[in-house]
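[1] Take this sequence and fold it.
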Amino acid sequence: MTSLRLGTRRSALATTQSGHVADALRAAGHDVELVEIVTEGDTNRASLASMGGTGVFASALRQALHDGEIDLAVHSLKDLPTAPEPGLVVVAIPPRVDPRDALCARDGLTLGELGEGAVVGTGSPRRRAQLAALGLGLRFRDIRGNLGTRLDMVGPGEDQLDAIVLAHAGLTRLDLRDRVTEVLDPIQMLPAPGQGALAVECREDDDRVLAALRPLDDADTRAAVTAERAILAELEAGCAAPVGALTEVVDDVDGPVLSLRAVVAATDGSSDLRRSATGPLEQAEELGRRLARTLVDDGAPAIADLTATHPPTASEHAQ
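    Have a look, this model is predicted:
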């Protein structure tokens, strides 16, 4: 039996996600202690992008790993920068939960029923851009907070929102699927690269912990998210770049292959560029990079600022 200290953020979603990993490790015979780590993303109410975006939730956990305070950390994979962290390794990516986005609207409304002028809350330029491109006449308001706080913003009243868009995976993990009024089809809304997947990270030289974590890795999920995140890496995309991607493992005549779709969208909804590609599971990295080069060749840099690190609109932007 291995005794493990698992570092987690203190939010309900983070501790739930970490609890799933802890339960899997305990089922394999390991002793696991959850250690709460406070990150800047937990205490700063500014927008994620203005704080540095992608790595804001990961940095404190990674520092605790470097300092030997914990043995492993569990991240939402979409929160991790694409560049590897020196001295650390993502040793396991467990099976992914539904990666799609979900609409949580007042009165049980669907996206098509919201109506022109409805106010949708989201802190994601990717979501805002794709929703604006649908031409529904929606307005948008930047929001922050945990899932409960954001859900409480939806309802009747002048200061309330008509709807918010969240990751379906987070709502599923917190048993809040009853708040979902529509799961958004990827044809309308491609998720963030890596959405719905967890990353289990430890020190690269800790053989004891590496051995305990390797059985948690899911090969299909790793291949899928590797392709998605390779798009971001090849584009050198900033944390506020409106880029979405989704990979599915599908059956081909010669066996399973990766089917990858990606979008780059203008934040004002004026245009979007969608492309797709397929390739072998063992070439996931190259598949993503190849699709990213296709996006660039077909005009993605003219559609959106791919290096954006701050939200390109005011707190509320009307279409």
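
[2] Going by C-alpha atoms from here, please, whenever you check contacts or count neighbours.
    Noted.

[3] How about the secondary structure of the nearest residue to V225 once chain neighbours are set aside?
    Spatial nearest neighbour of V225, excluding adjacent residues (C-alpha to C-alpha, 6 or more residues apart in numbering): G194 at 5.0 Å. Under DSSP: H, G, I helix; E, B strand; the rest coil, the three-state class of G194 is coil.

[4] same check, this time on A277
    strand.

[5] hang on, the earlier thing: burial check on the residue nearest to V225, number of neighbours?
    The number of residues packed near G194 is 27, by other C-alpha atoms under 10 Å.

[6] For the stretch 201-319 of the chain, which segments count as helices?
    For the stretch 201-319 of the chain, helices defined by DSSP state H, counting those that start in this stretch occupy the ranges 207-213, 219-235, 284-297, 300-303.

[7] most neighbours per residue, which of those helices?
    Compared across those, helix 219-235 shows the largest average neighbour count, a mean of 23 (mean count of other C-alpha atoms under 10 Å).

[8] ok, E85 - contacts?
    If you count contacts by C-alpha atoms under 8 Å, 6 or more residues apart in numbering, E85 has none.

[9] How about L4?
    Shown in contact with L4 (C-alpha under 8 Å, 6+ apart): 30-33, 70-72, 209.

[10] Would you agree G155 is in contact with R106?
    Yes: checked against C-alpha atoms under 8 Å, the pair G155 and R106 is within contact range at 5.1 Å.

[11] now the other sequence, so there's something to compare against:
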Amino acid sequence: MTIALRTVRVGTRRSLLATTQAEQVAALLRERLDVDTELVEVTTDGDRSQAAGTPLQGSSTGVFVGALRDALLAGEVDLAVHSLKDLPTYPEPGVVIAAIPPREDPRDVVVARDGLTLGELPAGSVVGTGSPRRAAQINALGLGLDVVGIRGNVDTRIGKVRAGECDAVVLARAGLARIGRLDEVSEVLDPLQMLPAPGQGALAVECRSDDPLAGLVAVLDDPMTHAAVLAERTTLATLEGGCSAPIGALADVAEGDHGPELWLRAVALSPDGSLAVRRSATAPLTDRAAAAALGARLAQEMLADGAGQLDSAPEPAPTHAPTAGSTEVHNA
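    Sure, this is the predicted structure:
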């Protein structure tokens, strides 16, 4: 198939971050495939609820994805660009992840008043986040911070610090990097303090599975990034089968004695952060199947250690965070 004369329609959410990410993918397409591109903005259910201020119930995974996939399957766009952490772990009929480009730094960051770090904030300071994973891990640090739920885009969240509604907010570094806002960051959180969401910092490029374009778009795929996020998402998928606790995971590729190795870390926490199951494991990175197997094995070990019981722990109090450190069921 030739697409020399074809304009590739790139589906994206309407937010600044989403359109910036989509344009980065579009630029790669123009460079690698010598095609014209057009961004097509699609409003998702997640965007509608966010604009209305409606809280998301439970995990937000998938709420920003459905409308883009509908547009893809209807032939209104040729591919869709997602933040990978937004994608459900189960497959979507008729849709394939054609490429995962090189990943941005996956860590979380703090934007705080007066440039303070989390550890420098006084006890009782208000920290905003829309993520149960971040909330649980902040509480687990035992700093006595008051963690509150917030919604909105980057400007809205940072604006709560500027307006004095929050003393700090926690965001993904990758998003701020992509829109040129890293100067707002007061602290980059070490994964030892806070493991990111599985797939955080990576983009997913989806195509219709029967479209020959999918094979061409594969030129944008970064094998090391793909393997790392596959291990993380397999961990998440396996844990989702046995628990609904907040989950963080991060895989790193390192050079071992006999070739590349994958080092995977994961945590599942009770909603208030008082209990946690942590595990890490390594395996030779021979192919994607090995990455997936590593993720599944680590998750099964976590379930055996009690990860499936964490979600039954009491919800955090609405205005007070725990002052004691996290009690870990297992710490690898």
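
[12] TM-score of the superposition?
    In this superposition the chains share a TM-score of 0.93, using TM-score structural alignment, normalised by the length of the first structure; 311 aligned residues with a C-alpha RMSD of 1.9 Å.

[13] circling back to that earlier point, nearest to D142 of the first structure, of the helices of the stretch 201-319 of the first structure?
    Smallest distance to D142 of the first structure across those (C-alpha to C-alpha): 21.4 Å, for helix 300-303.

[14] residues in the second structure aligned with that closest one?
    The aligned range for helix 300-303 of the first structure in the second structure is 307-310, by TM-score structural alignment.

[15] re earlier: who wins for most neighbours among the contacts of L4 of the first structure?
    Neighbour tally across those (other C-alpha under 10 Å): the maximum, 30 neighbours, falls on L72.

[16] aligned partner of that one in the second structure?
    In the second structure, the residue matched to L72 of the first structure (TM-score structural alignment) is L79.

[17] Quick one: residues contacting the nearest residue to that match once chain neighbours are set aside.
    Nearest residue to L79 of the second structure, sequence neighbours excluded (C-alpha to C-alpha, 6+ apart): C207, at 4.7 Å. Residues in contact with C207 of the second structure (C-alpha under 8 Å, 6+ apart) are 72, 78-80, 95-98, 213-214.

[18] before we move on, back to that, touching, the match of L72 of the first structure and R208? I think so.
    Yes: under the criterion of C-alpha under 8 Å, L79 of the second structure makes contact with R208 at 7.4 Å.

[19] which residues do those two both contact?
    Residues touching both L79 of the second structure and R208 (C-alpha under 8 Å, 6+ apart) are L72.

[20] average distance between the host helix or strand of G148 of the first structure and the second structure?
    Counting by DSSP states H and E, the element that carries G148 of the first structure is helix 147-151. Following superposition, helix 147-151 of the first structure is found to deviate from the second structure by 0.5 Å on average (mean C-alpha distance after the TM-score superposition for the first structure).

[21] for that helix, which positions count as buried?
    Of all the residues in helix 147-151 of the first structure, those buried under the rule 16 or more other C-alpha atoms under 10 Å are 147, 150-151.

[22] How about stretch 179-193 of the first structure, which residues are buried there?
    Neighbour-count burial for stretch 179-193 of the first structure flags 180-184, 186, 189-193 (criterion: 16+ other C-alpha under 10 Å).

[23] so which pair among those residues is furthest apart in space?
    Checking those with C-alpha to C-alpha, the most distant pair is T181 and P193, at 23.1 Å.

[24] mind listing the helices for the stretch 1-150 of the second structure?
    For the stretch 1-150 of the second structure, helices defined by DSSP H, counting those that start in this stretch occupy the ranges 16-33, 45-52, 66-73, 132-140.

[25] Now render those helices as CSV, adding mean neighbour count.
    CSV is the format used below for these (neighbours: other C-alpha atoms under 10 Å):
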stretch, mean neighbour count
helix 16-33, 18
helix 45-52, 15
helix 66-73, 20
helix 132-140, 25
